[in-house]
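Colleague: predicted model and sequence below, questions to follow.
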Amino acid sequence: MFVDNVSILVKGGDGGNGIVAFRREKYEPKGGPAGGDGGRGGDVIFRVDEGLRTLMDFRYQKHFKAKRGENGRSKSQHGKNAEPLVVRVPPGTVVYEKETKNVIADLTRHGQEAVIARGGRGGRGNIRFANPKNPAPHLAENGEPGMERQVELELKLLADVGLIGYPSVGKSTLLSVVTAAKPKIGAYPFTTIHPNLGVVEVEDGRSFVMADLPGLIEGAHEGVGLGYQFLRHVERTRMLIHVVDMAATEGREPYQDWLHINEELKKYREALARRPQIVAANKMDLPGAEENFKQFKEAVGQEVSVYPVSSATRQGLRELLFAVADRLDALPTESPDEEEEERKIYRSEAPPTPFTIHRENEIYVVEGERVEKLVRMTNFQYDESIRRFAHILKEMGVDDALRAKGAKAGDTVRILDMEFDFQD
C-alpha cells in the first residue's frame, strides 16, 4: 500500500532532574554541595533512508517519544544525556508543523537529517547554586520538558521522469514495457491510484527513474479526482513525458487533452508548466491515430517535441527513451522545484505575552509558556526552591498583575495543576 500523507506526534525527551546532595567524607562530614546536573533529553531526529518508498510505517505508529536524560547523582556526577530517537523516512519527505503549516524540514538526500523535536536540558543540581552568601544550597531544578509537536509528513516522490496525462491514455502500460515495474493496468479511469516507480535502462547504458503517476482531470488543481495526490509528486520530477491518446479511444480530442493537462499544471503551480516536457503520442497502432497525429503536430507547432509510440507494439519506444535520456543529461541533477518556486520566508514575530491571567470562579488562573515551564522545573520539596520560584514570579510581574486583577492575600492562584495561596 502506498501512503504519502500522515500526521504524527513527536516529543523530545525530558531532561533529567538535578539533585541536592552534599559531600560526606571521613574527615569532612559537612562538606560542600555535591548534587550533579540531570542529563539532556534525547532529540527526535528524522533521517532519510533511500530504501524506503512510502510512509506506510507511520500508519501503525503515530507517537514518537525520545528517552529522558538521567537524573544527576551525588559526588558532583552529572546524569547521562539520552540518545536521540532516529526515525527513518523515505527521500522526498516534507515535514510540516500541523497547526501553522510551516515547513520544518525538506528531506531529499540519503542520510540527510533534521531535528524535529529537541530534548529538554537537564535540571541543575545544587552545586550550580552555591555562592558566598549561600555556600550550601538546598536547591535543585527538575529537568526541562522536551519539545512536543504535532507534525504532518508529506511524501513527494523523487523520480527523474514523470508520466502525466488523462486516465487510461496508457501511462501504466508504457511504464511496464520500458521497465521491470508491474503496475495495475485496466481499461477504466483511475486504474492507477498510487504512483509506480521503475528504472529505465537505455541501450547505451544510461538509466533513469520513471514514475507512472495517477491520471489528471480538469479541476485537479482544486483537488478534483486525484488532483492533489497527483500534483504533489509531479513537483519533484526533473522532466515530464506527456502521454496523449492519439486514437481518441475515450472520445476526447488529443490536442484538447494536451491543453487541459498543461492548464491544470499551470493553475497548480506556474513552475510546473515550465518543466521540460516531451509528448508521447501513444496508441499509434489503432485506427484513426495517424490522422489525429498529423492534426496534433500542426496544432502544437514545431517547438513541442512529439514522438509517435505504441506501448502495445513497442513502436517508437527506442527513439522516445533516447530523447528522454539526452534531455536529462542536459538538465541539473537536483529536482528543480526548490529553485523555481517562490520561497516562503517566515519572519520572527514579536515575542508572545509572557503570561495571561483569568478567573475561574474564585481561582485566579495564570497561563503562559514561561510560567508553566517554571512550575515544571521547580522542585517543591525544598523551601529554597519555593522561595526562588516566588522570587522569579515577582520579577516577571505576576504578583503585580494579580493585584491588578483584584487578588487579595489568601486567594487561590493556579498554574497548571499546582495551586498556591496568594501572599500580598
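Modeller: Sure thing, it's come through.
Colleague: from now on I want contacts and neighbour counts done on CA atoms only, so please keep to that.
Modeller: Noted.
Colleague: ok, P332 - how many residues close by?
Modeller: The number of residues packed around P332, counting by other C-alpha atoms under 10 Å, is 9.
Colleague: typo on my end, A140
Modeller: Summarising burial for A140: neighbours were counted as other C-alpha under 10 Å, giving 31.
Colleague: my understanding was that it contacts P33; is that so?
Modeller: No - in this structure, A140 is not within contact of P33 by C-alpha atoms under 8 Å, at 10.8 Å.
Colleague: residues shared between the contacts of those two?
Modeller: A shared contact of A140 and P33, defined by C-alpha atoms under 8 Å, 6 or more residues apart in numbering, is any residue touching both; here these are V20, N126.
Colleague: how close does K394 sit to M418?
Modeller: For K394, the distance to M418 under the criterion C-alpha to C-alpha, to the nearest Å works out to 17 Å.
Colleague: who has more neighbours out of the two?
Modeller: For K394 versus M418, the count of surrounding residues by other C-alpha under 10 Å is larger for K394: 13 against 10.
Colleague: if I pick the residue most central in space within the chain, what's in contact with it?
Modeller: When the chain is reduced to its mean C-alpha position, the closest residue under C-alpha atoms, centre = their mean turns out to be V95, at 0.8 Å. With contact set as C-alpha under 8 Å, 6+ apart, V95 has these partners: V103, I104, A105, D106, V151, E152, L153, E154.
Colleague: assign it to helix, strand or coil.
Modeller: Counting by DSSP: H, G, I helix; E, B strand; the rest coil, the backbone at V95 sits in strand.
Colleague: quick check: buried residues in stretch 43-59?
Modeller: Within stretch 43-59, the residues scored as buried using 16 or more other C-alpha atoms under 10 Å are D43, V44, I45, F46, R47, V48, D49, R53, T54, L55, M56, F58.
Colleague: could you work out the most separated pair of those?
Modeller: In the buried residues of stretch 43-59, two members sit farther apart than any others by C-alpha to C-alpha. They are D43 and R53, at 24.4 Å.
Colleague: how about V115, nearest residue that isn't a chain neighbour?
Modeller: I45 (4.5 Å; C-alpha to C-alpha, 6 or more residues apart in numbering).
Colleague: that neighbour contacts E83, correct?
Modeller: No - at 10.5 Å, I45 does not count as touching E83 under the criterion of C-alpha under 8 Å.
Colleague: near P132, how many other residues are there?
Modeller: For P132, the count of nearby residues is 6 (other C-alpha under 10 Å).
Colleague: below is an additional structure, to be compared with the one above:
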Amino acid sequence: MQFIDYAEIEVQAGNGGDGIVAFRREKYVPAGGPAGGNGGRGGSIYLEADEQLQTLLDFKYSRYFKADNGKRGGPNNCTGASGQDLIIQVPCGTLIYDLTSEETIGDLTQPKQQICVAQGGKGGLGNRHFLSNHNRAPEYALPGLEGEQRRLRLELKLLAEVGIIGLPNAGKSTLIAALSSARPKIANYPFTTLVPNLGVVRKPTGDGTVFADIPGLIAGAHAGIGLGHEFLRHIERTRLLVHLIDITANNPIEDFHTIQDELKAYGKGLSSRTQILVLNKTDAAEEDLKAIVKEELAQYTPLPILEISAATGEGLETLLNLVWQNLEKLSEATPLMPE
C-alpha cells in the first residue's frame, strides 16, 4: 500500500430545495389558502475517523466530493426531502485545515469521531409561510440557499505513543520487528524504510501500545533535505521517543548530535519530548568501544543510555520496562534510570 499523509480536496454541500407557490383548490374546501411547501435542506459533508485506514491514498484519485441537493417543496404543505449527508472516511490522526483561511477545522483522533466540514443549504420557504392578515394569498416563495463549498487540506499525523528515531541504518525497523508483529522491509543500505511503520507492542497488563518507526532523518531534514522532512510531523503526537544509535557507525557521537539538532530545528516541542537513548548493535561491538561511547555520550546528555541488540534480542526487556515506566510518569523532567 502506498503511504500518503497529505491531500487537498474540495467539498460541496448540497443546495437547499426551493419553496413553491401552491394553493388548495379542493372542491369542498371553501377557504383553501396558500399550501406551498418548504424545500428540503441540502446534504452536509462530514469527515469521520476510521481506525481501519492508515493512509490518505484514496484522496490521491478522488479530490471532489458533493452531497445531494434538497428537493423542492410540494403542494398541500409538503416539505421537500432533505439531501443525504455525505460521510467521508479518513484515518485516525487526520488534521483538517481550510485552505483559504488556513483555519484549523478539526483533529480526528478517535474512531468514529465526526466533524462537519461543509454545511448543507437551508431549504427555501413555501408561500404558506407568508400567510398573514394583510396577505391572505401570497404568491411568492423563496429559493433554497446554496450549500457551503470549501477547499480543505488533510494532514495525517500517526497516532503512536512511542516514536523510534535515528539515522538511516540505526536498526529502527529491526527493533520494531523484534518488539511487535510488524514486518517492515529491512536491508543493509540507507533509506530502506520509505514510510513510517507501525507496530503494536503488548504491555504486561495486556494493553497494546503503538510504536512508530520514523524513516531515517539526516542533517538538514527540517529544511527539506532527505526523507525525514516528510515524516517529522508524525513525531509530534508521540509521548515518548526512543533515540536509536548504531554503535558500530563511524561516529556515534556525531550521529547523536545530528538527530538532536534536527529535533530542535523542527521545533514544536520535539527537542523537549521525553527520550530514551539506546545504543544498538552492541553484539557487534567490543566492550572497550561500548564503554568509550557511553562515557562520551554522558558528557552531552543526562539521558539514560541503554545497550541493546535488536537482532539478537539482548536488552529488549530492559528497554520495554523503561518505556512502560516513562509512559506512566511523563510528568518527570527526565526519563527514569533502568533498574
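Modeller: It's in. Small disclaimer: the values here were computed from a predicted structure and weren't measured.
Colleague: hmm, who's touching whichever helix in the second structure runs longest?
Modeller: What stands out as the longest helix in the second structure, according to DSSP state H, is helix 252-266. Identification of contacts with helix 252-266 of the second structure by C-alpha under 8 Å, 6+ apart yields 166-167, 217-222, 232, 245-246, 270-271, 293, 296-297.
Colleague: among those residues, which one sits closest to A118 of the second structure?
Modeller: Nearest to A118 of the second structure among these: L232, at 29.9 Å, using C-alpha to C-alpha.
Colleague: ok, that closest one to A311 of the second structure distance?
Modeller: When C-alpha to C-alpha is the yardstick, L232 of the second structure and A311 of the second structure sit 26 Å from each other.
Colleague: the more surrounded of those two?
Modeller: Neighbour totals were compared for L232 of the second structure and A311, and L232 leads with 21 against 15 (other C-alpha under 10 Å).
Colleague: assumed the more buried one was part of a strand.
Modeller: No - with the criterion set as three-state DSSP, the secondary structure at L232 of the second structure is helix rather than a strand.
Colleague: what's the separation between it and V201 of the second structure?
Modeller: Distance of L232 of the second structure to V201 of the second structure, computed by C-alpha to C-alpha: 22 Å.
Colleague: can you check P302 of the second structure too?
Modeller: Using C-alpha to C-alpha, P302 of the second structure is found at 27 Å from V201 of the second structure.
Colleague: more crowded one of those two?
Modeller: With neighbours defined as other C-alpha under 10 Å, P302 of the second structure and V201 compare such that V201 has more, 19 against 11.
Colleague: SS state for that one?
Modeller: Reduced to three states with three-state DSSP, the structure at V201 of the second structure is strand.
Colleague: quick one, what contacts it?
Modeller: By C-alpha under 8 Å, 6+ apart, the residues touching V201 of the second structure are L179, S180, S181, G208, T209, V210, F211.
Colleague: repeat the analysis, applying 10 Å as the threshold.
Modeller: In this structure, V201 of the second structure makes contact with I176, A178, L179, S180, S181, A182, D207, G208, T209, V210, F211, L320, judged by C-alpha atoms under 10 Å, 6 or more residues apart in numbering.
Colleague: now find how far off-centre stretch 278-296 of the second structure is within its chain.
Modeller: 37 Å (C-alpha atoms, centre = their mean, to the nearest Å).
Colleague: please name the nearest non-neighbouring residue to E50 of the first structure.
Modeller: H110 (5.4 Å).
Colleague: the one you found - how many residues pack around it?
Modeller: For H110 of the first structure, the neighbour count with other C-alpha under 10 Å is 15.
Colleague: tell me the secondary structure at it.
Modeller: Taking three-state DSSP as the rule, one finds H110 of the first structure in the coil state.
Colleague: that one: what's it in contact with?
Modeller: Neighbour list for H110 of the first structure: R47, V48, D49, E50, G51, V89, P90, P91, G92 [criterion: C-alpha under 10 Å, 6+ apart].
Colleague: ranges for the helices of the stretch 251-400 of the first structure?
Modeller: The residue ranges that make up the helices of the stretch 251-400 of the first structure, judged by DSSP state H, counting those that start in this stretch, are 254-268, 270-273, 289-300, 317-329, 337-340, 369-377, 383-396, 398-404.
Colleague: okay, and the counterpart of T192 of the second structure in the first structure sits in which element?
Modeller: Matched to the first structure by TM-score structural alignment, T192 of the second structure sits across from T191. Counting by DSSP states H and E, T191 of the first structure is held by no secondary-structure element, helix or strand.
Colleague: surely T191 of the first structure meets P183?
Modeller: Yes - with contact taken as C-alpha atoms under 10 Å, T191 of the first structure and P183 are classed as touching, separated by 9.2 Å.
Colleague: between the two, who's got more neighbours?
Modeller: Set side by side, T191 of the first structure and P183 show more neighbours around P183, with 19 against 16, by other C-alpha under 10 Å.
Colleague: which secondary structure element contains the more buried one?
Modeller: Going by DSSP H and E, P183 of the first structure is not part of any helix or strand.
Colleague: separation between it and A273 of the first structure?
Modeller: Taking C-alpha to C-alpha as the measure, P183 of the first structure and A273 of the first structure are separated by 26 Å.
Colleague: check T313 of the first structure too.
Modeller: For T313 of the first structure, the distance to A273 of the first structure equals 31 Å [C-alpha to C-alpha].
Colleague: follow-up on the earlier one: among the buried residues of stretch 43-59 of the first structure, which ones are in strands?
Modeller: Here DSSP state E is the test, and the buried residues of stretch 43-59 of the first structure give V44, I45, F46, R47, V48 as lying in strands.
Colleague: still on that earlier bit, return the member of the contacts of H110 of the first structure nearest to R124 of the first structure.
Modeller: For R124 of the first structure, the closest of the contacts of H110 of the first structure turns out to be R47, at 31.2 Å, with distances computed as C-alpha to C-alpha.
Colleague: for that closest one, what are its contacts?
Modeller: For R47 of the first structure, the contacting residues are 86-91, 93, 107-115, taking C-alpha under 10 Å, 6+ apart as the criterion.
Colleague: surely L9 of the first structure is in contact with Y96?
Modeller: No - counting by C-alpha under 10 Å, L9 of the first structure sits too far from Y96 to count as a contact (11.7 Å).
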